[in-house]
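Enquirer: pasting the sequence and the predicted coordinates here, then a few questions.
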Amino acid sequence: MDYDKLGLKMGLEVHQQLNTDEKLFCPCSCELTDKKPDYKVLRNLRPTQSELGKVDRAAFEESRRKLQFIYEAYKNETCLVEVDEEPPHPLNKEAVKISLIVASLLNMNVVDELHTMRKQVIDGSNTGGFQRTGLVATNGYMDTEYGRVIIENLCLEEDAARRIGQKKGNVVFRLDRLGIPLVEITTDPSMKHPDQVKEVAYQIGQVLRSTKVKRGLGTIRQDLNISIREGARVELKGVQDLDLMAQMVENEVKRQINLLEIMKELQKRDAHVDDTIYDVKDLFKQTESKIIAKALKDGSVLAIKLNGFAGLIGKEVQPSRRFGTELAGYAKKMGVSGIFHTDELPAYGITQKEVDTVLEFVKAGEEDAFVLVADDDEKARNALLEVLRRAKTAIIEIPEETRKALENANSEYLRPLPTASRMYVETDIPTTVISRDYLENIKNNLPELPDEKKARIIQQYNLSEDLAHQLVRRNRAGDFEEIMASSNLDSTTVASTFAYTIKELKRDGKDILKLTTDCLKETFALVEKGKITKEAVQEVLVGVCDGEKSPEQAAKDLNLTMLSEEDVESVIDDIISSNSKMVEERGMGAMGALMGKAMAKLKGKADGKLVNKLLRDKLQNK
């Protein structure tokens, strides 16, 4: 694709949880739990007007779904602050400090005062109907292969509640995640090439990993804003895989190009949409469609006519996704399972005769189409109203949307883009003043970036690039250096334990939480003192994981403790004696075979260099 000609513009939003002991506005734990909740809270949320008298469009659409929200709460991970029954406590100072470190690493201008705001969100992810957020810094930058990218804003905010599931109009959230501090980093829309987005996401990730942030699934979330010149700004939520970013950009650009083609064809046909919703229930009395048959008992079968849309609803807009899928996405937000439309019928038990009957009933012409919904009457009507709204928009423009990124690099509709009519000043939290002296002290003590750290430990400890990369990526470089600072061990042996051995133990289901830095220090101390071989380290660690014991006790229980030099010499004497004929015939040529026998008999209880020396000396003296 010629992205310059298309006028492609992209921006990135990165949300990263901070690894603090307490939440942003209360002293609760920042750990997630799957325990049975100690109590539950039921809430209904509704949108309110901003100071300008406007209602945010995203909040308004959520309110039309008429959902109730059930919140699971706990004694240790939540308190009255998360339930919105107690005012928030002052800002977490540790979280503020980490956000200032990140801002400084991104070359940003930090504000003099941090003001906490309320951002209206009524999708249920916050009990109070808003998320607390505060602007920390602005106008930073990052240099890339494709040019400089401006980091517009860095905000410190509370994470949302975890969505657990939905049943019969009740959405269940878990409050353990609500209030965990996170930073939101937003770039400007200056990126013009898909590979540049990937590079910026990687660099921001490198900055974050150099600070005190959480690791693991769900701790970092990335949203991608995309537009083309004749299209519209779309926000893709949850772009997790950096390697899929370029494909997601390409698929979104394709979607907008195809929607533009559909729009131009609709305009050429002088397409229009009637607001009439037709009750076509009586036309399906003898239907073989299971979905419609169910609706005949306790619901409605409703239809709308789309003038000039025939053949276009089935047009592909993304790989394996059609314009009809776009319409269905709007309908599903109102609680229905899907829609039927003429470009895919007859199918799903609906016959051609039934299709013709509906077309005749709504007085459709050759270029006209209909959309059908079979469900509860109110849900079906609301779903078709959404389809009508989306179909009308299709004739004049591409709508601005928030979309969910899918694993196959496509996306699906979530909600309209929010507007500026959703921000309020938080009156319960005092302003946090950021002194210049405090900020200067932070800037003078910034952490080492991961790429810099990798290059340094490769040179300092003579490690391979792969080992150094794994240490930095797994955030174990500090532990590695701590052990190396107090020992003369082989750096590759220590690094391999952190980079691969522990990973293998975790994959085997071992309790690696027992392998603390102190435990690993003790294990390597046994190697340095000659009590175990380096080859026995993994077995000792397995013993620690499997029981409540020290590395030294694990080594004794597993019979891995090294033999004395006298005991090793005795074993070698026995092997030479048992293989005297081979020694007579081959002399020093028997060295390899005897070394193998010795190591097999010693089973890791002797250092290979010692065995080799003793065996060589004895053969030379024969």
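Expert: Thanks, I have the structure now. Numbers count the residues shown, from 1 in each chain.
Enquirer: only C-alpha atoms from now on, for both contacts and neighbour counts.
Expert: Noted.
Enquirer: in three-state terms, label residue 151 for me.
Expert: Following DSSP: H, G, I helix; E, B strand; the rest coil, the label given to residue 151 is strand.
Enquirer: ok, it - contacts?
Expert: For residue 151, the contacting residues are 106, 108, 138, 139, 140, 141, 142, 185, 186, 187, 188, by C-alpha atoms under 8 Å, 6 or more residues apart in numbering.
Enquirer: do that again at 6 Å, thanks
Expert: 139, 140, 141, 186, 187 (C-alpha atoms under 6 Å, 6 or more residues apart in numbering).
Enquirer: does the third one really touch residue 153, like I thought?
Expert: No. Contact status for residue 141 versus residue 153: not in contact, 10.4 Å apart, counting by C-alpha atoms under 6 Å.
Enquirer: okay, these two: which has more neighbours?
Expert: Between residue 141 and residue 153, counted using other C-alpha atoms under 10 Å, residue 153 has the larger neighbour count: 21 against 17.
Enquirer: these two touch, right, the more buried one and residue 188?
Expert: No. Between residue 153 and residue 188 there is no contact under C-alpha under 6 Å: 8.7 Å.
Enquirer: structure B:
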Amino acid sequence: MTEFDYDELGLVAGLEIHQQLDTATKLFCECPTELREPEEAERTFTRYLHPTRSELGEIDEAALEESKVEREFEYLAYDTTCLVEEDDEPPHRLDEEALATALEITQLLDMDPVDRAHVMRKVVIDGSNTSGFQRSTLMAHDGEIETSEGSVGIEDLMLEEESAQRVEEREGGVQFSLDRLGIPLVEIGTKPDISTPEQAREAAERIGMLLRSTGKVKRGLGTIRQDVNVSIEEGARVEMKGVQSLDDIDDLVREEVRRQVELVDIADELQSRDASVGDTQDVTDVFADTDSGVIRGALDADGVVHAVPLYGFDGLVGRELQDDRRLGTEFSDHAKRHGAGGIFHTDELPAYGVTEAEVEALREAVGAGEDDAVAIVADEPDVATGAIDAVAERARTAIEGVPEETRGANDDGTSEYLRPLPGAARMYPETDVPPVDPDPSEVETPELLTEKVQRYQDDYGLDAGLAEQVAYGRRWPLFEERVEAGVDATLAAQTLESTVTELRRDDVPVENLGDDHFRGVLDLVAEGELAQEGVPELLAALAEQPDREAAELAEELGLGSAGEDEVREAVVEVVERNSEQVEEEGMGAFSGLMGECMGALRGKADGDLVSEVLREEIQQRA
């Protein structure tokens, strides 16, 4: 990957971190915040959404483009779904637990909370909310975090409702699930202080650590998302949405810089060629006898072929902007937004069944010369018209430079067009929810995870690696609880982190293990009723039978802690069975026999005791 001089390019970047809060109920109703499986849905209903005007009579550009594609939205409703979620009842007051957690986060980010928090409506008509808008509340502003490359300002913190979960795309619409809709969410926006890809990733990691320090945020895939805003001096601000992994942020910034550098270069070249975009035309007759499968399929379904001449674009439509993404791919993204499957263009033709003769006929039909390019769309008439118009408009912006837009992040570090950047016209007051007066004095600042790691080393004697595993893991509250109850700290830490990881690698369904299972197992060890070596087997059994009690299952499996007499009896039996090896090797036989002894005792005995007895028995016979 090409590495640029980001300072010379004038790279400016900022982050928007969206983190779900782990509250009992949703932000504006009393429904639970647990996710459901689509097959659990009890019924469905549909909506058609349309943009509304702001208080100043303006319509947001992003919402307007979304409305050009008529789609039906189907929603999966469950036994927990309420009228608020269906938009058949006004929202209730802001959830108190969510408010308190948001205030904790503002303190960790060194932010100034607002005196009065007003709920606003943000127009969103992509189907992700039944009401056609998302409710959002400004909670704080003007914070700061530190990175190794300097401080990064925090612009604002919003408390919002999570969107509905997209289940599947359908012809003419989208299906959503209402289980996620309304889960409390904080959106943290940084100032544009980030100047390198590495700093972007570090800033996101720092904010993520601060969020997890509250112990009140949801964990797992999809519970935190990062949007990244990127621009270079000669480019434009582009927002990349839906970054799932922190590991992807620096690559996304690098790839977006590369894309903008290429687009700026293409614009310079187009301007030097005095490039322009012609009128769209119907060129169906050119392909009347085509053998191209895509075009033939469209024509056989009473479709048409529309084209747009791109004067001066020859060789540039196929110019690579990112890996496997070209300027033509950008055009195709816009066509797809209007229902088309994609486009063909002359930089890649003849190909896909399109012949050289058809390319020449196409050029002649639209008046394109050898320095020009032509893009075509084959589809049903309405789709082809909207798609080729979108391609023409995107081609015009290519002459100007880099367009401001919202893009979707891909797993390989590239991105694809989603919609124009939203503006202020999509925000207006929510009149159904009264404002609240936040009181930060009622909230305690939580301990940072970095501080927790150090405390675990100092107070409990954990090594640095294990201390970090526990502090950054999901079960640190349980760890502290059991240590306070008398469980050995190292045992508790290893059980909750290392042992669980090993069991997961062995395909044990550890997701079935709850806090009560761990309490039962750890308490058995602390009481001398279970040897530490028996912990993995008992946890594995509990994971397979989560409705059983730890003590009951340990007894059934014969995992009770063995006394010294039972240990010595098992060790003597192993030593006598291997008497020749003991006579020949002496203590050299220890390692092999130790494993055999532990196997014979099936995890019922402490390893230190078995080791001590085995050494004694070998020394007596050596």
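Expert: Cool, the structure landed. All values reported here derive from a predicted model rather than from experimental measurement.
Enquirer: so of the contacts of residue 151 of the first structure, which ones are in strands?
Expert: 139, 140, 141, 186, 187 (DSSP state E).
Enquirer: list the contacts of the equivalent of the last one over in the second structure.
Expert: When you say that, I think you mean residue 187 of the first structure. In the second structure, the residue paired with residue 187 of the first structure is residue 190, using TM-score structural alignment. Residue 190 of the second structure sits next to 14, 15, 153, 154, 155 when contact means C-alpha under 6 Å, 6+ apart.
Enquirer: ok, the counterpart of residue 553 of the first structure in the second structure to residue 293 of the second structure distance?
Expert: Matched across to the second structure, residue 553 of the first structure falls on residue 552, judged by TM-score structural alignment. Separation of residue 552 of the second structure from residue 293 of the second structure (C-alpha to C-alpha, to the nearest Å): 66 Å.
Enquirer: repeat that for residue 511 of the second structure.
Expert: Here the criterion is C-alpha to C-alpha. By it, residue 511 of the second structure lies 48 Å from residue 293 of the second structure.
Enquirer: before we move on, what about residue 424 of the second structure?
Expert: For residue 424 of the second structure, the distance to residue 293 of the second structure - C-alpha to C-alpha - is 45 Å.
Enquirer: against the first structure, where does stretch 287-296 of the second structure fall?
Expert: Aligned by TM-score structural alignment, stretch 287-296 of the second structure falls on residues 284-293 of the first structure.
Enquirer: quick one: terminal-to-terminal distance for that stretch?
Expert: 8 Å.
Enquirer: again, but for stretch 102-121 of the first structure
Expert: 26 Å.
Enquirer: off-centre distance for it?
Expert: Distance of stretch 102-121 of the first structure from the chain centroid (C-alpha atoms, centre = their mean, to the nearest Å) equals 22 Å.
Enquirer: the lengthiest helix in the second structure vs the first structure, average distance?
Expert: When the second structure is scanned for its longest helix (criterion: DSSP state H), the result is helix 249-272. Compared with the first structure after fitting, helix 249-272 of the second structure deviates on average by 1.1 Å (mean C-alpha distance after the TM-score superposition for the first structure).
Enquirer: helices or strands up against that helix?
Expert: Under the contact criterion of 3 or more C-alpha pairs under 6 Å, 6 or more residues apart in numbering; DSSP states H and E, helix 249-272 of the second structure touches helix 197-213, strand 320-322, helix 381-400.
Enquirer: mind putting the ones you listed into JSON lines with distance to residue 558 of the second structure?
Expert: Formatted as JSON lines, those follow (distance: least, C-alpha to C-alpha, whole Å):
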{"stretch": "helix 197-213", "distance to residue 558 of the second structure": "40"}
{"stretch": "strand 320-322", "distance to residue 558 of the second structure": "61"}
{"stretch": "helix 381-400", "distance to residue 558 of the second structure": "69"}
